[in-house]
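# Just need the structure, nothing else, for what follows:
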Amino acid sequence: MEKITDKDILFEDNHYIAVNKRGGDIVQVDPSGDKSLEEMVKEYLKIKYSKPNEAFVGVIHRLDRPVSGMILLAKTSKGLDRMNRLFHDRKIEKTYLALVKNKPERISGKLTNWLLRDRKKMITKAYDREVKNGTYAELDYRIVGHLDGYYLLEVKPLTGRTHQIRCQLAYMGCPIVGDNKYGYPRGSSRRTICLHSRSLEFVHPIKEESVTLTAPLPIDGFWEKFDVLLKTSL
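Below you'll find the predicted structure:
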């Protein structure tokens, strides 16, 4: 994707803008040289508001390149600072959706591991015990439903570690569909995996109002058929 349009915007006010990121897009510039979501949002705001200079866009949190869904960015430095504080203090409830082929042993549960980043291989390894230089990671999951041989999981990470959901689900024996980096037998030609940032819930740090932002599933010929499971689980 080279640009974003109004249909990609899930929320906007004076301080924040939420985008439904497409799997395969990078959030910030990286060595690939591909256009980043941060750059695309700057262009979108510059055109929308006829700004003579570059628009301010602050990256609050990140999603891995192959992951789709909700991402929130700041439009002001004040908004960036205050939202960074909410993320740091874990006052944001994050919900993801993941598709796996292997059924978890339990319908719902909590995963707690120590994660160690292998920077040479660019992967994260999970351990049951504390390891040197490791970081504690915790998430809750539940099975939403089952369709066509796939299990849809709702995942709520309580910590925010690099590749946390991908790594912990794989360690549980349930690698995410398409995530051959973490043990799924084949990757996707679209450079995506079936992990979707579904929603963010928080108290707006400036307006002091409760906010719930939700990103619809990707329309890619595969993901959207799982909407039926979301509707029946409500």
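# switch to C-alpha atoms for all contacts and neighbour counts from now on
Fine.
# My read is that residue 23 contacts residue 192, right?
Yes. Taking contacts as CA atoms under 8 Å, residue 23 lies within contact range of residue 192: 5.2 Å.
# shared neighbours of those two, anything?
When contacts are counted by CA atoms under 8 Å, 6 or more residues apart in numbering, the set common to residue 23 and residue 192 consists of 65-68.
# Which residues does stretch 121-139 contact?
By CA under 8 Å, 6+ apart, the list of residues contacting stretch 121-139 from outside reads 110-118, 155-165, 167-168, 171, 181.
# And those, which of them are buried?
111-117, 155-165, 167-168, 171, 181 (16 or more other CA atoms under 10 Å).
# Can you show me the strands along the chain?
Here the chain has its strands, by DSSP state E, at 9-12, 16-21, 58-59, 68-74, 93-100, 108-118, 123-127, 135-147, 150-157, 195-203, 210-214.
# which stretch among the ones you listed comes nearest residue 177?
strand 93-100 (5.3 Å; CA to CA).
# Show me what the closest one is in contact with.
Residues beyond strand 93-100 that count as contacts (CA under 8 Å, 6+ apart) turn out to be 150-158, 174-177, 194-202.
# Can I get the buried ones among those residues as something I can paste into ChimeraX?
Buried subset of those, written as a ChimeraX selection, criterion 16+ other CA under 10 Å:
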select :150,151,152,153,154,155,156,157,158,174,175,176,177,194,195,196,197,198,199,200,202
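# Next, find the distance separating the residue sitting nearest the centre point of the chain from residue 16.
Here the mean C-alpha position of the chain is nearest to the C-alpha of residue 197 (CA atoms, centre = their mean), at a distance of 3.8 Å. Note on residue 197: its distance to residue 16, by CA to CA, to the nearest Å, is 17 Å.
# Repeat that for residue 75.
Here the criterion is CA to CA. By it, residue 75 lies 5 Å from residue 16.
# One more, please, to line up against the first structure:
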Amino acid sequence: MASIDQTDELQQDDELYEHYSFTAGKGQEPLRVDKFLMNFIENATRNKIQQAAKSGNIYVNGTVVKSNYKVKAFDVVKVLFEHPPHEYLLTPEDIPLDIVYEDDTLLVINKPAGMVVHPGHGNYSGTLINALIYHFNNLPLNSNERPGLVHRIDKDTSGLLVVAKTEHALNHLSRQFFEKTSEREYIALVWGNIEEEEGTIEGHIGRNPKNRLQMAVFPEGDQGKEAVTHYKVLERLGYVTLVSCRLETGRTHQIRAHMKYAGHTLFNDERYGGDKILKGTTFTKYKQFVENCFKALPRQALHAKSLGFTHPVSGEFMRFDSEIPDDMQEAIAKWQHYAKHRDM
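I've put the predicted structure just below:
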């Protein structure tokens, strides 16, 4: 498997590139470099990788290679992808926003599942940022030059986000998230029957060295960053459990990685294996039932339900709540019905 050296963006010849670097593991069998890269780069088609090779933008051990080069153990593979110009990435788009609260300082948005928060490789339009810069002028830039963005949630996770409208609000809110004084509660449907009524999952989170599209938990703390998730069982539904998760930290894929580590992968979380039947029977009728649940909820069962923070100007602590979206409610209702009749 490959280990990841770095993922960053480089400004080169007035074009924006996305730069990936991987080191093949000691057990790496010879594999075409285009296929090798397909295993590690999200949203990158084989055609796009082959185009990078034709442009001389794939390097192995510092030398430009063609797409048919066979990667071997310990090879260092680097690739550059051309982005559209930065201005295109920040094109305003008239996309409706579900605004829960707004004043002169900030706004709270209920993001639908399927919306990417900010532009990136494979997602150049239709993002929350594209919508924000259409509806609002002069939003402050965060450290990654993303207008108004204090924090983010995954594309297929629904729920609440706070957006800053002033520099003071951006700094004040960002500090609260850093110092863990903000409150965030998520509702998740996970595989398996969680034994404890409530508990805490701790373990550093960092990139999975075997699959960079996943995050992994490093309980010894030798890699990644500190991550703490508090959970509480809301309802036991047989082979799945509905839980509330409160974040003490805010790492990428934190709940998804922590729950998988605890043996309770999120329901229909394709990236972490939750789109398979992980618990239950071998009956054909049960398999069909689970498939129907997957169809009702074609994403990971995760919703950012509530959000709390201190207002940057008034000093008032504000809490916001949102309804669980219809797709997730439908899947939960199916499991409630199944659990009720299973126990009869």
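# got CSV for the strands of structure 1, with distance to residue 225 of structure 1 too?
Formatted as CSV, the entries for those read as follows, by distance: least, CA to CA, whole Å:
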stretch, distance to residue 225 of structure 1
strand 9-12, 21
strand 16-21, 18
strand 58-59, 31
strand 68-74, 16
strand 93-100, 12
strand 108-118, 22
strand 123-127, 30
strand 135-147, 9
strand 150-157, 11
strand 195-203, 14
strand 210-214, 18
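# Quick check: which of those strands is nearest to residue 228 of structure 1?
Ranking the strands of structure 1 by distance to residue 228 of structure 1, with CA to CA as the measure, places strand 135-147 first at 9.3 Å.
# Mean distance between that closest one and structure 2 after superposition?
Strand 135-147 of structure 1 differs from its equivalent in structure 2 by a mean of 1.3 Å after superposition (mean CA distance after the TM-score superposition for structure 1).
# quick one: that strand to chain centroid distance?
Per CA atoms, centre = their mean, to the nearest Å, the displacement of strand 135-147 of structure 1 from the mean C-alpha position of its chain is 14 Å.
# cool, stretch 140-158 of structure 1 as well?
The chain centroid and the centroid of stretch 140-158 of structure 1 are separated by 15 Å under CA atoms, centre = their mean.
# How about stretch 98-105 of structure 2?
Distance, stretch centre to chain centre, for stretch 98-105 of structure 2: 24 Å (CA atoms, centre = their mean).
# what sits up against that stretch?
For stretch 98-105 of structure 2, using CA under 8 Å, 6+ apart, the contacting residues are 107-111, 164-166, 169, 312-313.
# Now render those as a markdown table, adding distance to residue 89 of structure 2 and neighbour count.
A markdown table is the format used below for the contacts of stretch 98-105 of structure 2 (distance: CA to CA, whole Å; neighbours: other CA atoms under 10 Å):
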| residue | distance to residue 89 of structure 2 | neighbour count |
| --- | --- | --- |
| 107 | 22 | 16 |
| 108 | 23 | 18 |
| 109 | 21 | 19 |
| 110 | 22 | 20 |
| 111 | 20 | 24 |
| 164 | 20 | 26 |
| 165 | 20 | 23 |
| 166 | 22 | 18 |
| 169 | 24 | 21 |
| 312 | 29 | 19 |
| 313 | 31 | 11 |
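# which of those residues sit farthest apart?
In terms of CA to CA, these reach their longest pairwise distance at 111 and 313, which sit 24.5 Å apart.
# can you pull out the helices in structure 2?
Taking DSSP state H as the test, the helices found in structure 2 are 33-38, 46-54, 86-89, 128-135, 167-178, 254-261, 284-296, 326-342.
# wait, which of these is closest to residue 12 of structure 2?
With respect to residue 12 of structure 2, and counting by CA to CA, the nearest of the helices of structure 2 is helix 86-89 at 12.2 Å.
# circling back: just tell me what the residue nearest to the centre of structure 1 corresponds to in structure 2.
Aligned against structure 2 by TM-score structural alignment, residue 197 of structure 1 finds its counterpart in residue 304.
# and its match, what does it touch?
So residue 304 of structure 2 contacts 157-160, 184-187 (CA under 8 Å, 6+ apart).
# Could you list which residues are in contact with whichever residue in structure 2 pairs up with residue 26 of structure 1?
With TM-score structural alignment as the matching criterion, the partner of residue 26 of structure 1 in structure 2 is residue 116. Applying CA under 8 Å, 6+ apart, we find residue 116 of structure 2 in contact with 123, 126-128, 154-156.
# From the residues you listed, pick the one nearest residue 275 of structure 2.
The nearest member of those to residue 275 of structure 2, counting by CA to CA, is residue 156 at 13.6 Å.
# residue in structure 1 matching the closest one?
Match for residue 156 of structure 2 (TM-score structural alignment): residue 66.
# Contact partners for its match?
Contacts were defined as CA under 8 Å, 6+ apart; by that measure residue 66 of structure 1 touches 23-25, 191-193.
# Residue 77 of structure 2 too?
Here residue 77 of structure 2 is in contact with 21-24, 58-61 (CA under 8 Å, 6+ apart).
# again with residue 300 of structure 2
For residue 300 of structure 2, the residues meeting the contact criterion (CA under 8 Å, 6+ apart) are 156-157, 266-270, 274.
# Quick one: which of the residues you listed hold up in structure 1? List them.
Shared with structure 1 under both residues aligned by TM-score structural alignment, their matches' CA atoms under 8 Å, the contacts from the contacts of residue 300 of structure 2 are 156-157, 266-269.
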